[in-house]
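1. return atomic coordinates for the entry below.
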Amino acid sequence: MRPGAINPGAPGQKAKSFKPTLSRLLGRLAPERPAIIGLLSLAVLSVVLNVLGPHILGQATNLIFDGVVGRQLPAGVDKAEAIEQLRAEGQDRLADMLSGMAVIPGVGVDFDAVGRVLTIVLALYVVAGLCSWLQGLVLNQVIQRAVRGLRAEVEDKIHRLPLSYFDRHARGDLLSRVTNDVDNIAQSLQQTLSQLLMSVLSVLGILAMMVWISPLLALVALITVPLVVVVTSQIAQRSRPHFVDQWRYTGMMNATVEEAYAGHEVVQAFGRAGAVEEEFDERNERLFQASYRAQFVSGLIMPAIMFLGNLNYVLVAVIGGLRVASGNLSLGEVQAFIQYTRQFTQPLTQIGAMMNVLQSGVASAERVFEVLDADEQSADPVVEDKRAVDRGRIEFDHVSFRYEPQTPLIDDLSLVAEPGQLVAIVGPTGAGKTTLVNLIMRFFEVDSGKITMDGVDITRMSRDRLRSRIGMVLQDTWLFHGTIRENIAYGKPQATEEEILAAARAAYVDRFVHSLPNGYDTVIDEEGGGVSAGEKQLITIARAFLAKPSVLILDEATSSVDTRTELLVQQAMATLRSNRTSFVIAHRLSTIRDADLILVMENGEIVEQGTHDLLLRSHGAYWRLYNAQFAGVVAEA
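-> Below is the predicted model:
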């Protein structure tokens, strides 16, 4: 692990506040403004039609109730005479109620009128349902396009991040942010935006109808709204940290699983399965506790709102009954108002239920935005130096570099590698050998000094142009899922069949490939299943050969091949080194005896340089390394 790397289980950064993150997340929907206007129109129309339904249905109730009461009154008298007669009989309460009704004494229920009202209500609900369906369809398209853009932006961002970022973040946690968290954002927005939009519009529409029917009852119904707001906000505030922990621990657990899976053989070989299981159980328990607390706390929102809603319902029913008895409201209006009361509580309940989902989505958005806000590698030059860089002359001019400001690594390093030279880099672990070639590739930027290729400062070249001139073979081989042919041509997809076969023969891949089931069409996975470690290395060498770069970098590239194959590969590389510079990081000193220049590094400095024979005669650091390997002499500290 390089300096500055962190433990995958270390606590994450402090989460951002809820409102700015939610605002930023919703701001990503701005390019969909025309579609959003359309879905808002559909939502408003759907809510208006749904809100009108109970009021019109209340007219049907009035028609039925008026008909039932009217049939019980004597025919031949009008409504005013019937009311006077009831008052004369001392039935003032019944007379007050009758005064607020549209009854015709002696006339029963007008079922035709009731049927027309019900038909209108049915038509309203059908059109409202269709509008709601279309609104959900449009919203789904809007969200999926926005999340597709977010996912693409995260993918592009990863390619612009410096290598140091990946050193400081566990791979499993980063993969969790790119996959799990982005998917959770999509699901959360899909579930909440439609419900929240419809719920807010419903609350406004229902409230308007309630005030129109009875301002007094509307005031009674609104008594519980402040309580609902306070309860929801307090519970949501307490649940949010638990949702942040939930997704942070999800990333930590994914990191554990990814490491255990990638290093399964090592885990088994060293008998560490029990320790890995303990670590997994510990992080799984953390995830369980965080998830349980998040769901438990946020789950209190809906019961609290339902309780307040039921209390509201009781108050409205009692006061509404008294208003009907006094003749100030009709039975249909009270029935409609009670429906509005229940409908008024329902969207509030839905808002409360959606808050925990929204909290989870915003917690994931925070993690994704942390990736998007990370410092990127320096930009490529606006005006690129177009001079040819085909020979491969590499020069380090007083280069200094540190992973951490307080920890020196490479200080004032100068060297020149001429075209066609084989430059070997040796030294103890941590001396800076791999760092040296990483600087050539611009995986890291130098702190001072400069590196040039054929006289051109590599910072004046685009990274794509620079790296297209360099072929790199690492000690840790990596093959992608696909055929052997596709893996060889990975760095040059447009290569012809003849070029692929030539590279395969040069790297001695052709020697074993014919023994495989389908030859060059044999499919292997990213772990190289089906071929040995040495054969995997040969494929990666062939991949580098096919690109025919100006500079070859081999980081202990032949460590996994047998001695005979190693000699054959070295012979093949010798023919390919014509007018090309080759950097070889070697631990087995027997492989670099014919190097044109050997650089011996200690603590980021070149302490010796020269040929193999010259360095042995000097009896210095190289001599000590050589004897430690071949003469059994213990190297000095």
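
2. going forward, measure contacts between C-alpha atoms and count neighbours the same way
-> Noted.

3. tell me the first helix or strand C-terminal of the lengthiest helix in the chain.
-> Ranked by residue count, the top helix of the chain under DSSP state H comes out as helix 111-160. Counting by DSSP states H and E, the element after helix 111-160 in chain order, helix or strand, is helix 163-168.

4. any idea which helix or strand comes after that following helix?
-> Next element after helix 163-168 (DSSP H and E): helix 171-176.

5. could you also give me the structure for this next sequence, so I can compare it with the first?
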Amino acid sequence: MGHGGHGMPGEKAKDFKGTMRKLMTYLGMYKIPLVFVVLFAVGSTVFNILGPKILGRATTEIFNGLVEKISGGAGIDFDKIGRILILLMGLYVLSALFSFIQGFIMTGVSQKLTYRMRKEISEKINRMPMNYFDRQPHGEILSRITNDVDTLSQSLNQSATQLITSVATIIGVLVMMLSISPLMTLIALLILPVSVGLISVIVKRSQKYFKSQQEYLGHVNGQVEEVYGGHNIVKAFNKEEDVIAEFERDNDILYESAWKSQFLSGMMMPVMQFVGNLGYVAVVILGGWLAIRDVIEVGDIQSFIQYVRNFTQPIQQVAQVANMLQSTAAASERVFEFLEEDEEDQTVPDAVSIKGLEGRVEFENVRFGYNPEHTIIHDFSAKVEPGQKIAIVGPTGAGKTTMVKLVMRFYDVNGGSIKVDGHDIRNFNRSELREMFGMVLQDTWLFKGSIEDNIRYGKLDASHDQVVEAAKAAYVHRFVQTLPGGYSMELNEEANNVSQGQKQLLTIARAILADPKILILDEATSSVDTRTEVRIQKAMDNLMRGRTSFIIAHRLSTIRDADLILVMKDGDIIEQGTHEELLARNGFYAELYNSQFERSA
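-> From the prediction side, this is the model:
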């Protein structure tokens, strides 16, 4: 996986040829627009190249007219010069029009490509297994969707057009220069190795600074985002000075590498101009000598000097395009790496339908580890009848939440099976299987939008009245009424304009609205006070009636009336039974239960 830079200048793709081949395949569906881009770009360049030759004719005409005037002849033919200039103007207008059309088409192609890539990435995210997101920093994934796709779009748009026009200009200008004077062309070409050599030295020196610049730009961005997100914690622990010191350290390195890379890349133009000017001197001296000997016209010297100027610029552009293509390839590679990651099977052939299922859940010798070498659930077996209320208890890290993730098929078991109404959950389509479940997690998740939209997330076609009913059942209706805007009030990105407990109630309302067959409550009341917890408990009892329910709880007082309590420790069920049975057994559950009440006493 690529880390650090985000498809930056100076970052190299691991497989340049392979990546560019994939990109060409991607661009294959835009063949016709790209053919027009090439035609219009070449057309624009050809019209532009003809300009200096025609302008040279006007100069020759003026020179010859002046010579005639001195000799007592007719003098300058202004009509002929006027016709030449009108032709010249027409060529330049056509060149500009063609350039505009090819730019318009190419921008469309690059934007369609980035739209398609972003769409594919967003669809891909939904098909990715959860363990990918456990392995990868979220900022890294975000970087591929934003920075890398942006880099790809911009560099492709610029480099493709520039490459076509630069190559066409180099060939066209060379032909025109040869048509004027092969000897002068040879002199002009001798300055090229000098300028190319100097530029390659600058590019090599600047490459490492560009790389460092992008790397530390990533570090600075990451730190700013992290500190901004945890600003309260930084303040609470008086860590402002440490944070500033770390920022300044990275920012200093960024400053050093940024100014060096910008300075070195900025030197390219002056170096090219200096070498180019030496070339002009040589060309003018030789041109004057050839004109005196009547080998070429006076206007040809002017045309030739313009061609020399036009010749060095596209060579410099080709060098820039080569650098830009490195950045295009690096960004493309990171995007393709993501798009080629292993996916989960979303559908299965002959999938079992969820219609008519009652919600009987069976765990048979389940074995699982997030890392296959490190098993955390060794041999888990349990049977849950439809409508039963099952509590899963145990110390932190016992594997309670992991069991829930396995039931929802966020992860697949390494051994054994989980069945719903006798059907292995791997025989259901994932999306259909998850329709059976409603989930309220310890970590509340609300998005930027109105409170009503957040509740309706559980059932997108629900009416306003159904949303209000669900809110009443979750004891959140009265609180919502006190807010400015009521159900229309907008939650911000962090949803921190409502309290943690209120967020919890909103997620419970969402689950109530979804009306699922099987309910999962993972520490669902951990963020609310005892009085609200009693209320939620009543709402939960209404919600759980007639539904198979899994409750993960730390506060054991909330699960006394469960039909079955599964006691987990180190990934195994060590006890199971009702509250009374487990207390009578005087084992691990009794120890957990009594320790809580000793503390509260």
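
6. if we can go back for a sec, what's the longest helix of structure 1 aligned against in structure 2?
-> Residues 78-127 of structure 2 are matched to helix 111-160 of structure 1 when aligned by TM-score structural alignment.

7. and for stretch 37-45 of structure 1?
-> Counting by TM-score structural alignment, stretch 37-45 of structure 1 corresponds to 35-43 in structure 2.

8. so how far is that stretch from its chain's centroid?
-> 31 Å (CA atoms, centre = their mean, to the nearest Å).

9. how about stretch 368-378 of structure 2?
-> For stretch 368-378 of structure 2, the distance to the chain centre is 31 Å (CA atoms, centre = their mean).

10. against structure 1, where does that stretch fall?
-> The aligned range for stretch 368-378 of structure 2 in structure 1 is 401-411, by TM-score structural alignment.

11. got a list of contacts for the matching stretch?
-> Stretch 401-411 of structure 1 is touched from outside by 2-4, 398-400, 431-432, 445-448, 603-605, with contacts defined as CA atoms under 8 Å, 6 or more residues apart in numbering.

12. run a quick neighbour tally on S595 of structure 2.
-> As a burial measure, S595 of structure 2 scores 12 neighbours (other CA atoms under 10 Å).

13. please pull up the equivalent of it in structure 1.
-> S595 of structure 2 maps onto A628 in structure 1, by TM-score structural alignment.

14. so that match is in which element?
-> Counting by DSSP H and E, the element that carries A628 of structure 1 is helix 621-630.

15. can you tell me how far the most centrally placed residue in structure 2 sits from Y228 of structure 2?
-> The geometric centre of structure 2, computed from its C-alpha atoms, lies nearest to I145 (CA atoms, centre = their mean), at 1.1 Å. Using CA to CA, to the nearest Å, I145 of structure 2 is found at 22 Å from Y228 of structure 2.

16. same check on V243 of structure 2?
-> In terms of CA to CA, V243 of structure 2 sits 11 Å off from Y228 of structure 2.

17. so which of those two has more stuff around it?
-> Neighbours per residue (other CA under 10 Å) separate V243 of structure 2 from Y228, with V243 holding more: 15 against 12.

18. once you drop chain neighbours, what's closest to the equivalent of the more buried one over in structure 1?
-> Matched by TM-score structural alignment, V243 of structure 2 corresponds to V276 in structure 1. Counting by CA to CA, 6 or more residues apart in numbering, A260 is the residue found nearest to V276 of structure 1 once chain neighbours are left out, at 7.1 Å.

19. which residues in structure 1 does the helix or strand containing I170 of structure 2 align to?
-> Using DSSP H and E, I170 of structure 2 falls within helix 149-180. Under the alignment (TM-score structural alignment), helix 149-180 of structure 2 falls on residues 182-213 in structure 1.

20. with structure 2 overlaid, how far apart is that stretch on average?
-> Superposing on structure 2 and averaging over aligned pairs (mean CA distance after the TM-score superposition for structure 1), stretch 182-213 of structure 1 comes out at 2.0 Å.

21. what's the answer for stretch 133-153 of structure 1, then?
-> Mean for stretch 133-153 of structure 1 is 1.3 Å (mean CA distance after the TM-score superposition for structure 1).

22. next one: that stretch to chain centre, how far?
-> 15 Å.

23. same thing with stretch 54-65 of structure 1?
-> 52 Å.

24. what about it, how far off from structure 2?
-> Looks like 1.0 Å for stretch 54-65 of structure 1 (mean CA distance after the TM-score superposition for structure 1).

25. what does that stretch correspond to over in structure 2?
-> Under the alignment (TM-score structural alignment), stretch 54-65 of structure 1 falls on residues 52-63 in structure 2.

26. and what of stretch 531-549 of structure 1?
-> Going by TM-score structural alignment, stretch 531-549 of structure 1 lines up with residues 498-516 of structure 2.

27. tell me the buried residues in that stretch?
-> Within stretch 498-516 of structure 2, the residues that qualify as buried are 500-516, counting by 16 or more other CA atoms under 10 Å.

28. now stretch 448-462 of structure 1
-> Going by neighbour count (16+ other CA under 10 Å), the buried part of stretch 448-462 of structure 1 is K450, I451, T452, M453, D454, V456, I458, T459, R460, M461, S462.
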